[in-house]
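>>> quick one, what's the 3D model for this:
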Amino acid sequence: MDAVLALADGRIFHGVGFGAAAVRAGEVCFNTAMTGYQEILTDPSYRGQIVTLTYPHIGNVGINPEDAEGREIFCAGLLLRTLPRAASNWRAQEDLDAYLRHHSIPGMAEFDTRALTRHLREHGAQNGALAVGNTLDIDQVLAAARVFPGLEGADLIAEVTDGKRHEWARCSPSPEHDYLSQEQRQAKHHVVVVDFGAKRNILRLLADRGCRVTVLPPQSSSAEILSLGADGVLFSNGPGDPAALTQAQDTMRAVVEAGIPTFGLCLGHQLLGLALGGKTQKMKFGHHGANHPVRNLRTGRVLITSQNHGFAVAAESLPDSVEVTHVSLFDGSLQGMRHRQLPVFSFQGHPEAGPGPHDASVIFDEFVASFATRKDHAPA
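Predicted structure coming up:
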C-alpha cells in the first residue's frame, strides 16, 4: 500500500504502507532504542503519538504476547526505515505487519527516517498524520495533522486504563521462562499502584521484591488509597499533560502529607512536582530511547536509562523542601527528586526498562527499603 506522513508545518514524507489501511493523527516523536519495539508499541505512555524508530532493523524477531507492556498497541502509528520480509525468532507468534493490522494501527516504511529525526530535532515535536491506503489525498492528510489538538492540556488517562481495581501477583520470568506467583515467592510488603497507564514490568519488579501489589484506577481518592494500609504507594507512568490532571495532583498531595512512602515514576514524577508546588513544561522533542545517561547527584554514579516523556518538571520551580537527586546528562533536565523530610521521591525515566538497560532498577530497592522507615516511626 501507499503511505504518507504529513507534518503540521507542511513537510511531507512518502513511503510504503503496512499494518492497517487507516489515517491516524498524533504528535510525531522519535525513539532511539535498538530493541524492544513491541514494548514500545504497547507502552500506554505513547497514547496520542506517532513513533519513529531510528534503528534501521525493526521487526525482525516478530511478536509474542509475553513481551507486551499493555493490553493493546497504544501509539497512533509506527514509522520505520525498513520492514523485514520475515520474522525469525523461536518465540515469535506473528509478524509486525500482522500485529499492527490486528490492532488497526497504520505503519510506514521505506523512507528516510534520519531526515525526519533531524527535522524534529531542529524544529521540535510536530503534530502529524499518517495515512496508509491506495487512494490517498495529501491535502486531507495534512488537514488531519493541523487539526490534531496536540498533547499540551491533554488528559488521556481514561483511554489507557480500564478503571478497575485488581491484584497483581506475577513476578519476572525465571531462567526457565515461566512466571512465579506470590504463592511461590512469599510477599513481605503491600504496595498500592495508582494506575495512570502502568507498564506491566513495573508490577513484575515490585512482585520480584516481595510486594503484594494492588492496582487502583487513576480516579481513586486519597481516602481509598490510605484505607488499604499499604506499606507504600507508587504513582505510575502514563500519557498526556500532567498539568491537566488536577484531581491526581490533589490526591498525591494528600498521600504525601499522610507520611506514607510514596514513589512517583515518569508521569507520577511530574505529578509529584506539581503536588509539591513546582511547575512542568513541554520539552522541545522529549526523551525517547534506551541509552540516556542520568547522573545520580548523591553518589556521582551515571546510570544508562530508558526514557519516554515529553514533559519535564522545572527544577527551578521546586520549593526548598525538595532535593534534586538526578539530572540528564543530555540536556540537564530534572530526572529525580526527593523530599527532604518525608519518605517521598520520584524518577523521570523508566527504571523498569522494558525495553532498556537495568541500571536504574535499584530505585525499586530504595522504594522497598523506605517501608522500614515508616514502620520504625509508625504509631503504637
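>>> could you use CA atoms for every contact and neighbour count after this?
Fine.
>>> and stretch 260-274, end to end?
The straight-line separation of the ends of stretch 260-274 (Cα to Cα, to the nearest Å) is 18 Å.
>>> quick one: end-to-end length of stretch 306-322, please.
24 Å.
>>> next, the buried residues of it.
Residues of stretch 306-322 classed as buried: 306-315, 318, 322 (neighbour count, 16 or more other Cα atoms under 10 Å).
>>> from residue 258, how far off is residue 351?
26 Å.
>>> do a quick rundown of the helices in the stretch 201-350 of the chain.
222-227, 246-257, 267-275 (DSSP state H, counting those that start in this stretch).
>>> so of the ones you listed, which one's packed in deepest?
Of all the helices of the stretch 201-350 of the chain, helix 267-275 carries the top mean neighbour count, a mean of 28, counting by mean count of other Cα atoms under 10 Å.
>>> show residues contacting it.
196, 234-239, 242-243, 245, 248-250, 252-253, 263-264, 279-280, 309, 311-313, 318, 336, 346-348 (Cα atoms under 8 Å, 6 or more residues apart in numbering).
>>> next: stretch 333-342.
So stretch 333-342 is contacted by 256, 259, 261, 269, 294, 312-315, 321-328, 344-349 (Cα under 8 Å, 6+ apart).
>>> could you list which of these belong to strands?
Using DSSP state E, the members of the contacts of stretch 333-342 that fall within strands are 294, 312-313, 322-328, 344-347.
>>> in a markdown table: these, plus distance to residue 158.
Formatted as a markdown table, the ones in strands among the contacts of stretch 333-342 follow (distance: Cα to Cα, whole Å):
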| residue | distance to residue 158 |
| --- | --- |
| 294 | 31 |
| 312 | 22 |
| 313 | 23 |
| 322 | 30 |
| 323 | 32 |
| 324 | 31 |
| 325 | 31 |
| 326 | 30 |
| 327 | 30 |
| 328 | 30 |
| 344 | 26 |
| 345 | 25 |
| 346 | 23 |
| 347 | 23 |
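>>> for the comparison step, fold the sequence that follows:
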Amino acid sequence: MKYPTRKKATLLLQDGTTFTGHSIGKEGTSGGEICFNTGMTGYQEIYTDPSYFGQIIVNTTSHIGNYGALDSEVESDKPTIKGLVVNDFSKIYSRTKATESLQEFLERNNTVGIGGVDTRKIVRHIRTKGAMNAIISSELEGEALQAELDKIPSMESLELSTKVTTKKAYELGESNKGFRVAILDLGIKRSILKNLTDRDCHCKVFPAETTFEEMEKWNPDGYFISNGPGDPAVMDYASTTVAEVIEKNKPVFGICMGSQILAKAVGIPTYKMHHGHRGLNHPVKNLRTGLSEITSQNHGFAVEMEALSKSDVAELTHIDLNHDTVEGLRLKNKPAFAVQYHPESSPGPNDSTYLFDDFIQLIKENK
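Sure thing, here's the model as predicted:
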C-alpha cells in the first residue's frame, strides 16, 4: 500500500506527562488505561484479546508491523484495545502469507495509535508511577485534550465483561464427541475455544450474566470460566454463578479473570496491581509438580496471596517466580481449579497446555 504522510499525534498521561510522535492506524482521539506488553511477537493477538478492552497498549518491542496482519491470527472479531503506542511502526511487511499491512488492519478496525515515541521511557515511567489513564490524539492538544482525558473512568471498580461477551449463546465442536463444556464468556479468546474443541469438547458459550440454572439446562459435564477485562471485585453476577456451580460439585476450570472469579466465589478477594503482568516470558512454578513453566500473561488484577494462604477451602498451586504473586489455585474439597496465566497462548514452548488435559481428566473423574 502507499503509506500516507502521518499527522502529528500526542500521548498525554494522567499525571501530565506528554509524548509527541506521529499518528498510526486511524487518525483521531482515543483513551483508556495505559499498560505495556513485553511480547516480541503476537501483536495482532494482543490487539484482539478482549481482556485488553478499555486499555492503551505500549509494545516494548521496538519494531511493530514488520510481519503484517493475517486474518487467522485474531482472538476476537476485531481489535478491542483503545489505543496503540509503538516506537518504530513498519511501513512494509515481509511475511508473504500476510493478508494486509498492520496499518490497513488498524485503519479498517478504527484503531487509533501513535508511533515514533520513546517506548522505553514510557514503560519505565509506568513501572515507576503505575498504570494510569492516558489519551492519544491527532486532533486535540492542550486543555481540549486534557478535558477528554478527564472523562475516562478509572479501571478500578470498572465492570467491562458485559461489554465484550457474546450477545447470545452459541455452540462449537461436535455434539457426538467428548464432553459437554459450558463456558461463561467474560471475554473469551478464540485460542481457548480451540484448545477445548481440539480435545473433542462440545462447547456452549454463554453470555457473561447467564445464571447457573440456565447453563445447567444444557446438561454440561463441566464448566469453564473465561478470561476478560475490568475489575473482578465488582463482578458479583459472575462470582455468584460460579459459587452455585461449585456448590453442585461440578468440575470447573478458570483462566485469568476466571481465576479471580473462582477465588471471589469462595470469599478470597482480589486487588488492583501496580502495573500488571503482560508478556510472553513470565516464569511460573507449579507447586504440585515442582516444575516451572514459561507463560503468557495479561492481567492488571490478582488474587490476594495472604487471604488465599489463610483459606480453609482453597490452596495455592502456582506462583510467579518474578513477583511471588498468585498464578494458580484449587479448591480443596471441590473439583475446581484455575490459573492466572494463559496456557493456550504457547509463548514458544507448550509448557502449560497440560492444564486443558487436567480439566478433561477432572471431568472424567466426576462424571
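>>> quick one on the thing from earlier: for residue 351 and residue 258 of the first structure, indicate the residue with more neighbours.
Using other Cα atoms under 10 Å, the more surrounded residue of residue 351 of the first structure and residue 258 is residue 351, with 26 against 13.
>>> tell me the counterpart of the more buried one in the second structure.
Per TM-score structural alignment, the equivalent position to residue 351 of the first structure in the second structure is residue 343.
>>> run a quick check on that match versus residue 355, I expect a contact.
Yes. Between residue 343 of the second structure and residue 355 a contact is recorded at 7.1 Å, counting by Cα atoms under 8 Å.
>>> so which residue is dead centre in the second structure?
Among the residues of the second structure, residue 51 comes closest to the average C-alpha position under Cα atoms, centre = their mean, at 3.2 Å.
>>> any idea what it aligns with in the first structure?
Using TM-score structural alignment, residue 51 of the second structure pairs with residue 45 in the first structure.
>>> can you classify its match by secondary structure?
helix (DSSP: H, G, I helix; E, B strand; the rest coil).
>>> again, but for residue 57 of the second structure
strand.
>>> burial check on it, number of neighbours?
24.
>>> check residue 133 of the first structure too.
18.
>>> might one say that it is in contact with residue 22?
Yes. Using Cα under 8 Å, residue 133 of the first structure is in contact with residue 22, at 6.8 Å.
>>> give me the common contacts of those two.
With Cα under 8 Å, 6+ apart as the test, residue 133 of the first structure and residue 22 reach no residue in common.
>>> tell me who's in contact with residue 152 of the second structure.
Residue 152 of the second structure neighbours (Cα under 8 Å, 6+ apart): 31-32, 133.
>>> nearest to residue 204 of the second structure, of the residues you listed?
Nearest to residue 204 of the second structure among those: residue 32, at 31.6 Å, using Cα to Cα.
>>> tell me which residue of the first structure lines up with the closest one.
By TM-score structural alignment, residue 32 of the second structure lines up with residue 26.
>>> ok, its match touching residue 147?
No. Look at residue 26 of the first structure against residue 147 with Cα under 8 Å: they stay out of range, at 10.0 Å.
>>> any idea how far the nearest residue to residue 38 of the second structure once chain neighbours are set aside lies from residue 238 of the second structure?
Leaving aside its chain neighbours, residue 38 of the second structure sits nearest to residue 279 (4.5 Å; criterion: Cα to Cα, 6 or more residues apart in numbering). According to Cα to Cα, residue 279 of the second structure stands 26 Å off from residue 238 of the second structure.
>>> touching, residue 317 of the second structure and residue 286? I think so.
Yes. Between residue 317 of the second structure and residue 286 there is a contact under Cα under 8 Å: 6.0 Å.
>>> from residue 7 of the first structure, how far out is the residue mapped onto residue 334 of the second structure from the first structure?
Using TM-score structural alignment as the criterion, residue 334 of the second structure maps onto residue 342 of the first structure. Distance, residue 342 of the first structure to residue 7 of the first structure, using Cα to Cα: 45 Å.
>>> same check on residue 198 of the first structure?
In terms of Cα to Cα, residue 198 of the first structure sits 30 Å off from residue 7 of the first structure.
>>> next one: residue 290 of the first structure
Distance of residue 290 of the first structure to residue 7 of the first structure, given as Cα to Cα: 25 Å.
>>> more neighbours: which of the two?
residue 7 (27 against 24).
>>> which residues does that one contact?
If you count contacts by Cα under 8 Å, 6+ apart, then residue 7 of the first structure has 126-129, 142, 145-146 around it.
>>> swap in 7 Å and give it another go.
The contact partners of residue 7 of the first structure, taken as Cα atoms under 7 Å, 6 or more residues apart in numbering, are 126-129, 142, 145.
>>> closest one of those to residue 54 of the first structure?
Looking across these and measuring by Cα to Cα, the closest to residue 54 of the first structure is residue 126, at 16.3 Å.
>>> measure that closest one to residue 267 of the first structure for me?
21 Å.
>>> now swap in residue 15 of the first structure and tell me
Distance from residue 15 of the first structure to residue 267 of the first structure, by Cα to Cα: 33 Å.
>>> excluding residues flanking it in the chain, which one is nearest residue 78 of the second structure?
Residue 78 of the second structure sits nearest to residue 48 (Cα to Cα, 6+ apart), 5.6 Å away.
>>> what is the neighbour count of that neighbour?
Residue 48 of the second structure: 21 neighbours (other Cα under 10 Å).
>>> and the helix or strand harbouring residue 136 of the second structure, what does it pack against?
Residue 136 of the second structure belongs to strand 132-137 when assigned by DSSP states H and E. Other helices and strands packing on strand 132-137 of the second structure, by 3 or more Cα pairs under 7 Å, 6 or more residues apart in numbering; DSSP states H and E, are strand 8-13, strand 29-37.
>>> sounds good, over and out.
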